[in-house]
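> Sequence first, then the predicted structure:
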Amino acid sequence: MARSTGEQELRAAFRRLERDLPHRLASSLRWLRHPSSRWARLPAGIALIFGGIFSFLPILGVWMLPLGLMLLAADVPFLQRPMARFTHWIIDRVEGWRRKR
């Protein structure tokens, strides 16, 4: 079965994000992306979104919200394209910031 454009964009965004993450985090994210990990991915995505909402508390941060949405987007087609574009946009900004430093 052919993959939708949104799904392809999201996969590319995940791969790009994994390149910038430390190996341990990247391998965990890769495992969560695997189709057999769906029942772990959904609660993890919801927990990250919930943690992102409470980013004013110690340890929790705003970074949790987009990562949780990305994990949910793997299973929710209408989130795939917007989350892929948002991820590429954020990574572009971070890379630009790194080049300036």
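Done, it's in.

> Please make it C-alpha for all contacts and neighbour counts, starting now.
Fine.

> wait, isn't residue 18 in contact with residue 26?
Yes - the pair residue 18 / residue 26 is scored as a contact, 4.8 Å apart, by CA atoms under 8 Å.

> count of residues packed around residue 65?
By other CA atoms under 10 Å, 21 other residues sit near residue 65.

> Use this one as the comparison:
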Amino acid sequence: MNRDQQRLNHQLDRLGQKLPSWAARSLQWLRKSSSRWVRLPAGFLLVLGGIFSILPVLGLWMLPLGLLLLVQDVPFLRRPTRQALTCIERRWRRHKRRRRQADA
């Protein structure tokens, strides 16, 4: 396992700890290697649905979720996805810190 995959797995583990139990179990099942045949088509369909987010049923939320599913099996997506997750996590922490300071 290369370094990008290890870091990504660590980030996904931390994300799973913050999710409700049913979502964490689903995430763990989807990350198993035996779930590849579910993960790839679901990820592709979610990305495709995110691209067509102008339609009423589909939404932009589908794009990052699809990428998170595909990143397990597509090596060239690992580094950019890991970097995006790190950036989002930093911004979220900064936002929470500023909000706490404003409330105090």
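Structure's in. What do you need? Every value quoted in this text rests on a predicted model; they were computed, and no experiment measured them.

> List the TM-score for the superposed pair.
TM-score of the superposed chains, computed with TM-score structural alignment, normalised by the length of the first structure, equals 0.82; 99 aligned residues with a CA RMSD of 1.8 Å.

> Now check residue 17 of the second structure against the first structure: what is it aligned to?
Using TM-score structural alignment, the equivalent of residue 17 of the second structure in the first structure is residue 19.

> so the residue positioned nearest the centre of the second structure is in which element?
For the second structure, the residue sitting closest to the mean C-alpha position, by CA atoms, centre = their mean, is residue 68 at 3.9 Å. According to DSSP states H and E, residue 68 of the second structure maps onto helix 62-70.

> That helix aligns to what range in the first structure?
Using TM-score structural alignment, helix 62-70 of the second structure pairs with 64-72 in the first structure.

> how close does that stretch sit to the second structure?
Stretch 64-72 of the first structure differs from its equivalent in the second structure by a mean of 1.5 Å after superposition (mean CA distance after the TM-score superposition for the first structure).

> distance between that stretch and the chain's centre?
5 Å (CA atoms, centre = their mean, to the nearest Å).

> Buried ones in the helix ranked longest in the first structure, by neighbour count?
In terms of residue count, the longest helix belonging to the first structure (DSSP state H) is helix 77-100. Neighbour counts using 16 or more other CA atoms under 10 Å place 79-81, 83-84, 86-88, 91 of helix 77-100 of the first structure among the buried residues.

> distance of the counterpart of residue 91 of the first structure in the second structure from residue 53 of the second structure?
Alignment note (TM-score structural alignment): residue 91 of the first structure maps to residue 89 of the second structure. Residue 89 of the second structure is 24 Å from residue 53 of the second structure, where distance means CA to CA, to the nearest Å.

> got it, and residue 15 of the second structure?
Taking CA to CA, one finds residue 15 of the second structure at 25 Å from residue 53 of the second structure.

> Likewise for residue 31 of the second structure?
As judged by CA to CA, residue 31 of the second structure and residue 53 of the second structure stand 26 Å apart.

> that older thread, was I right about the match of residue 17 of the second structure contacting residue 26?
Yes - counting by CA under 8 Å, residue 19 of the first structure does reach residue 26; the two are 7.4 Å apart.
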